[in-house]
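# Provided below are the primary sequence and the corresponding predicted coordinates.
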Amino acid sequence: MLHHLSFGVNNLRRAADFYDAVLEPLGYVRVWTDFEGDENTQAVGYGEPGGGDKLALKQHPNVAVAPGPGFHLAFSAPSREAVDKFHQAALRHGGQDNGAPGLRPDYGPHYYAAYVVDPEGFRIEAVITTAA
């Protein structure tokens, strides 16, 4: 259903460093970068290697605000180990723990996820729903 999502961020370079680190264990990479021109038009995009962006981060200094409770973005993970590495990378790069890696049986018998809040305040998750 979704083609891509865009987040407005106050500090694009900090956000890009964070997402470079946390998306790598999940198999996603920065697929394009635009740090040229006016600070207010700079952006980066993430997706699968060789593909288009599924998540874009766009610079909007001093005005970007993350959505409140009830909104989060979940990234598909290839393994439980990748979920663990996502969580570790997030904490090393300025993210806040919002739910340590582990099974979430309320969501399904194999739902393994980790939750973090990124440095801009966005709630994100890495999840795999198959047996290990």
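Yep, that arrived.
# can we go C-alpha only for contacts and neighbour counts from here?
Will do.
# how many neighbours does N11 have?
18 (other C-alpha atoms under 10 Å).
# got it, and T41?
Neighbours around T41, by other C-alpha under 10 Å: 12.
# check it against this one:
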Amino acid sequence: MINYVTLGVSDIEKSASFYESLLEDFGVKRLVNMDRIKYIGKSMKEPMIAVCIPWDEKEPSPGNGNMFSIAPGNKQKVDKMHEKALSLGATCDGAPGQRVPGKFYAAYVRDFDGNKICFNFFG
């Protein structure tokens, strides 16, 4: 259902490299590499992340309440993704932990431009 999520960024190369490195264990790569937008994913037929310089050329700003989530498969992988994001320069926006007892485990970070990312495991 979801084709791609677009994130406005201030440094397109830095952001594209961040998401490629963060998600390399999922087998992603840069699929489209234009000056103002880069698509990162497994294939054009699977969900992708696009990082772009906003078309109005104003500073990007993350939306209040906007977030995208990645489900790496289990709690240990949630912890690993959170740690990896921090090592790549993201900032912590919620340490790994059980959010809904027995149902939802999650960790949160923000990228260089403040875009919020959740790593989660349901179950």
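Perfect, thanks for sending it. Remember, predicted model here, so these are calculated numbers, not experimental data.
# is it true that V9 of the first structure touches A64?
Yes. Using C-alpha atoms under 8 Å, V9 of the first structure is in contact with A64, at 5.2 Å.
# more neighbours: which of those two?
More crowded of V9 of the first structure and A64, by other C-alpha under 10 Å: V9, with 25 against 15.
# so where do the strands sit in the second structure?
4-8, 29-33, 37-41, 48-52, 68-70, 91-100, 104-110, 116-122 (DSSP state E).
# which of those sits closest to S15 of the second structure?
The minimum distance between S15 of the second structure and the strands of the second structure falls on strand 48-52, with 6.9 Å, by C-alpha to C-alpha.
# superposed on the first structure, where does that closest one end up, distance-wise?
Superposing on the first structure and averaging over aligned pairs (mean C-alpha distance after the TM-score superposition for the first structure), strand 48-52 of the second structure comes out at 1.4 Å.
# whereabouts in the first structure does that strand align?
Using TM-score structural alignment, strand 48-52 of the second structure lines up with residues 54-58 of the first structure.
# list of residues touching that stretch?
Residues outside stretch 54-58 of the first structure that contact it (C-alpha atoms under 8 Å, 6 or more residues apart in numbering): 3-9, 12, 15-16, 40-47.
# could you do stretch 89-100 of the second structure as well?
Contacts for stretch 89-100 of the second structure (C-alpha under 8 Å, 6+ apart): 78-79, 82, 85-86, 104-112, 116.
# kindly report the same for stretch 33-50 of the first structure.
12, 16, 27-32, 52-61.
# mind listing what's buried in that stretch?
Burial within stretch 33-50 of the first structure, assessed by neighbour count using 16 or more other C-alpha atoms under 10 Å, is assigned to 42-48.
# okay, now the residue nearest to Y112 of the first structure when sequence neighbours are not counted: neighbour count?
What sits nearest to Y112 of the first structure in space, not counting adjacent residues and going by C-alpha to C-alpha, 6 or more residues apart in numbering, is L103, at 4.3 Å. Number of residues near L103 of the first structure (other C-alpha under 10 Å) recorded here: 18.
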